[in-house]
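Visitor: pasting the sequence and the predicted model now:
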Amino acid sequence: MKNFMDDNFLLQSETAQKLYHEHAKKMPIIDYHCHLIPKMVADDHQFKSLTEIWLGGDHYKWRAMRSNGISENYITGKDTTDWEKFEKWAETVPYTFRNPLYHWTHLELKTAFGIDKILNPKTAREIFDECNEKLSKPEYSARGMMRRYNVEAVCTTDDPIDSLEYHIKTRESGFEVKMLPTWRPDKAMAVENAVEYRSYIEKLSEVSGVNISCFNDMIEALRKRHEFFAQQGCKLSDHGLEEFYAEDYTDAEINSIFNKVYGGTELTNEEVLMFKSAMLVVFGEMDYETGWTQQFHYGAIRNNNSKMFQLLGADTGFDSIGEFNTAKSLSKFLDRLNSRGKLTKTILYNLNPCANEVMATMIGNFQDGTIPGKIQFGSGWWFLDQKDGMERQMNALSLLGLLSRFVGMLTDSRSFLSYPRHEYFRRTLCNLLGRDIENGEIPVCEIERVNQMVEDISYNNAKNFFNF
């Protein structure tokens, strides 16, 4: 029987162990998609307690606590203490066997705080106090955590109207870890609510200095912000979509639709889809012109619980995997950009694992030989960034594409304790490749190539792909 979470955790063969310890482990982290709060990095935030850094905003843990019958007052409540919230999390942990939260919890305790104890109600107070003592030290600040995990660069997620003041402040401070913005223009195409859209466009007008009265004015304003993001080191865009949009439209129709929604009139569903289809092309062309990589995270059904949405707002643990038939629209969208010679580097992330093979084959349609892995099948995302989800994504990519050109893992997280997800991914990768070598499916004489493959997927491919 193996010990829980020893040095060879998840590494089930001697070959896998060598691949991880001699090659994957030493590579720096490029976290090219995350939701860190830039102000916390700029201010080098010092966390007041383990609850703040570990449970604050972590809707993965919140969902588990709710499933365990924990009152919302101990999850997001305002009149419970940090200790009371942590105590309830500790009560929940023993019920998370076979959920990735159990592994993540103990991997984070071990790598961040050097704690090998198992978290449960008996050890909760001891662990809470020990972590809090360490969190009071400067080396456990926001920046300290990034140094601890050998982070080289992070890309946050930022709206076009954001000032990026904290990115600028961080860069000018001389902090050795790069914090770069990512262009996330979802609100610029969110025309489902005319009042909210008008309000957003007015803010865009203000920050861009462009007087917006028509569709072309809005695009000019977005271009100015796009240029500003590029000046601040931005190299990626990101889009959070339920599904892909590729309706047919004319310029006259899009101009009319913009005038209608900007004037306060609600759009029909057909008009919404047409407008989103046009905007995706506009954004894709902007990214091509600046040499950015465009990312698409699709397939989530968000804010399912309307009662809790009214109480807590978005991103509080009430989203789920959706079922969308998007293959044809995705193909049509990519083909539109490709036919115009304006398809930039692209990463596609699906949230429903039933689309793994769809994504793995779709990317092959638009590789053009100019850049290795120009079109990428993104890593297991959100509900899929666990061992089974990552293995299934890598297996599909291996069978139908080139795993060797994969740009690897990211945290997609708001937490400064989420960097062990890179370790979890690297261990899983090394175990897959080690098993193939042990089974005679990859020749031992090619071990140097496999060693390089591990280092590339862990770090080198991302560094080269994004021109960091």
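Guide: Received, thanks.
Visitor: alpha carbons only for contacts and neighbour counts from here, please
Guide: Fine.
Visitor: ok, now how distant is residue 97 from residue 150?
Guide: In this view, residue 97 and residue 150 are 29 Å apart by CA to CA, to the nearest Å.
Visitor: ok now whichever strand or helix holds residue 434, how far from the chain's centre?
Guide: Using DSSP states H and E, residue 434 maps to helix 420-438. In terms of CA atoms, centre = their mean, to the nearest Å, the centre of helix 420-438 is set 20 Å apart from its chain centre.
Visitor: same question, stretch 12-32
Guide: Centre-to-centre, stretch 12-32 and its host chain are 21 Å apart (CA atoms, centre = their mean).
Visitor: pick out the residue nearest the middle of this protein.
Guide: Taking CA atoms, centre = their mean, the centroid of the chain lies closest to residue 412, which sits 2.6 Å from it.
Visitor: from residue 345, how far out is it?
Guide: Distance from residue 412 to residue 345, by CA to CA: 19 Å.
Visitor: another structure for you, compare them:
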Amino acid sequence: MSSKTFIHDNFLLQNKYAEELYHTYAKNQPIIDYHNHLPPQEIAEDKIYPNLSKVWINGDHYKWRAMRTLGISEENITGSASDLDKFKSWAKTVPYTMRNPLYHWTHLELARYFDVNELLNENNAEKIFNETAEKLNSPEYSCRNLLRKANIELVCTTEDPIDTLEQHQALKKSDFEIKVSTAFRPDKAIFINNDGYNKYIDSLSKVSKIAINNYVDLCDALRNRIIYFDANGCKLCDHGLDQIYFEEFTESEVNSIFKKKRNNENVSNQEAAKFQSAILIYLAETYHEFGWVQQYHLGALRNNNKRMHSILGPDTGWDSIGDLSQAQKLSSFLNALDSKNKLTKTILYNLNPADNEMMATMIGNFNDGSVKGKVQYGSGWWFLDQKDGMTKQLNALSNMGLISCFIGMLTDSRSFLSFPRHEYFRRVVCNLFGKEIVKGELPNDMEWIGKMVADISYFNAKDYFNF
């Protein structure tokens, strides 16, 4: 296959049934990207990006890890090198990423946004850099127009409780037709042994206008911010945890632990686990009260390289898959909420693929018939949002649950060029069904299977979130 046809109409689609499912039922569905880390300020300002390095490489620790592995210096990744030199370094890396999802994503994004169908490498890097820069510098490629090009219906960014949400407020008042919502991410209030915890609580106190002197005050302050977020259109939360915390505790114990921290005294790991358990339960019950969807991303082992973390900070490419035990505490946590009838709609994501079948069966324990797909096994996340990871997640969910109720893909991205990952996911789904039709493992009922594909691509999420 020549370089000009690598990304073609039937990319990843291996038979006529897969092709029909994708082109008829999946391709043109709008995108609901219900979890990402896009900066809402850039949407509000309708930012124009001067070149691909600014919109494509900056902040993308997936690319950074690959470049470092190839031996590219940090200066040409996150350092002081020019945008062109950084792009050339990425272009040099791309041919070496074959069989990594970055190879597919890179060429999908170049094709979909810029009609560039060449295979990127160091020889054509400067030409492609200049061609795309010319496009990016026109209003047609502003931030909002990049979202329009991707057929976005809704994007849901992720904000801390202390955020003012002023950018979301500005967007709501604007004439921008794509809905931009937010998700509540209160992890900094949970991780009591994190550096800077007391400083953060001081900031939370200031924005909530509640003096936080004890555990009840902290809960009141978080509730204050949940009320504020809800009034600004927030309908879901997100947590990024190594695991769910669930320890027996009393309010007296938790209050004592919190006061120790506020007095700058040492909090043991066991005390931290009790405190974190209490906060999680309180928040989850409050989410239920407000009718929010709760999301739990579980299993990352973060900031492994302490030296580089101290230089570059978090979310710069030093995280990996953790191997913590997940099932027992997750079950206890969900059961504690369900027993009080305070379990809201819930999405569970795992980072360790060893937990796939556990997650696929765990959701069935708490799907009580009250809502279609109330507890969801979330799509392949982070290191697993590639073809093999997606397929394994889809197979586990199919074998042990109902794939027909699945709410589909999200980008979890910081890049405005990442939305072809939805296309990638939809192609994987259609090919999976198409291959089984060929094998005779599924009937040749394109109308029904097509409806399932359309639901997974769009309609299930639209119904589930009810934005």
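Guide: Cool, the structure landed. Predicted, not measured: the structure shown is a model, and the values here were computed from it.
Visitor: rewinding a little: could you say which helix or strand holds the residue nearest to the centre of structure 1?
Guide: Using DSSP H and E, no helix or strand contains residue 412 of structure 1.
Visitor: which residue in structure 2 aligns with it?
Guide: Aligned by TM-score structural alignment, residue 412 of structure 1 pairs with residue 412 of structure 2.
Visitor: show me what contacts the nearest residue to that match once chain neighbours are set aside?
Guide: Among residues not flanking residue 412 of structure 2 along the chain, residue 36 sits closest, at 3.9 Å (CA to CA, 6 or more residues apart in numbering). For residue 36 of structure 2, the contact set (CA atoms under 8 Å, 6 or more residues apart in numbering) comprises 155, 156, 157, 158, 410, 411, 412, 413, 414.
Visitor: ok, 6 Å please
Guide: 157, 411, 412, 413 (CA atoms under 6 Å, 6 or more residues apart in numbering).
Visitor: also residue 362 of structure 1?
Guide: Applying CA under 6 Å, 6+ apart to residue 362 of structure 1 gives no contacts.
Visitor: all helices of the stretch 201-350 of structure 1, in order?
Guide: 215-231, 251-262, 269-290, 306-312, 327-339 (DSSP state H, counting those that start in this stretch).
Visitor: and of these, who's closest to residue 320 of structure 1?
Guide: Closest approach to residue 320 of structure 1 among those is made by helix 306-312 (13.5 Å; CA to CA).
Visitor: quick check: the gap between residue 305 of structure 2 and residue 313 of structure 2.
Guide: Taken as CA to CA, the span from residue 305 of structure 2 to residue 313 of structure 2 is 10 Å.
Visitor: could you find the closest non-adjacent residue to the residue mapped onto residue 32 of structure 2 from structure 1?
Guide: Here residue 32 of structure 2 is matched to residue 30 in structure 1, going by TM-score structural alignment. Once flanking residues are discounted, residue 30 of structure 1 sits nearest to residue 153: 5.0 Å by CA to CA, 6+ apart.
Visitor: what secondary structure does the aligned partner of that neighbour in structure 2 sit in?
Guide: Aligned counterpart of residue 153 of structure 1 in structure 2: residue 154 (TM-score structural alignment). Three-state call for residue 154 of structure 2 (DSSP: H, G, I helix; E, B strand; the rest coil): strand.
Visitor: now residue 154 of structure 2: how far from residue 105 of structure 2?
Guide: Counting by CA to CA - residue 154 of structure 2 and residue 105 of structure 2 are separated by 21 Å.
Visitor: do the same with residue 95 of structure 2
Guide: Taking CA to CA, one finds residue 95 of structure 2 at 13 Å from residue 105 of structure 2.
Visitor: those two: which is more packed in?
Guide: Taking neighbours as other CA atoms under 10 Å, residue 95 of structure 2 and residue 105 compare with residue 105 leading, 19 against 14.
Visitor: that one should be in a strand, yeah?
Guide: No: Residue 105 of structure 2 is assigned helix when assessed by three-state DSSP, not a strand.
Visitor: at which residues are the strands of the stretch 1-150 of structure 2 located?
Guide: 31-33 (DSSP state E, counting those that start in this stretch).
Visitor: how about the helices in it?
Guide: Here the stretch 1-150 of structure 2 has its helices, by DSSP H, counting those that start in this stretch, at 16-20, 40-44, 52, 61-70, 83-93, 101-114, 125-136, 143-149.
Visitor: quick one on the thing from earlier: and the residue nearest to the centre of structure 1, how far is that from residue 236 of structure 1?
Guide: Taken as CA to CA, the span from residue 412 of structure 1 to residue 236 of structure 1 is 14 Å.
Visitor: same check on residue 391 of structure 1?
Guide: 26 Å.
Visitor: of these two, who's got more company?
Guide: Set side by side, residue 391 of structure 1 and residue 236 show more neighbours around residue 236, with 27 against 20, by other CA under 10 Å.
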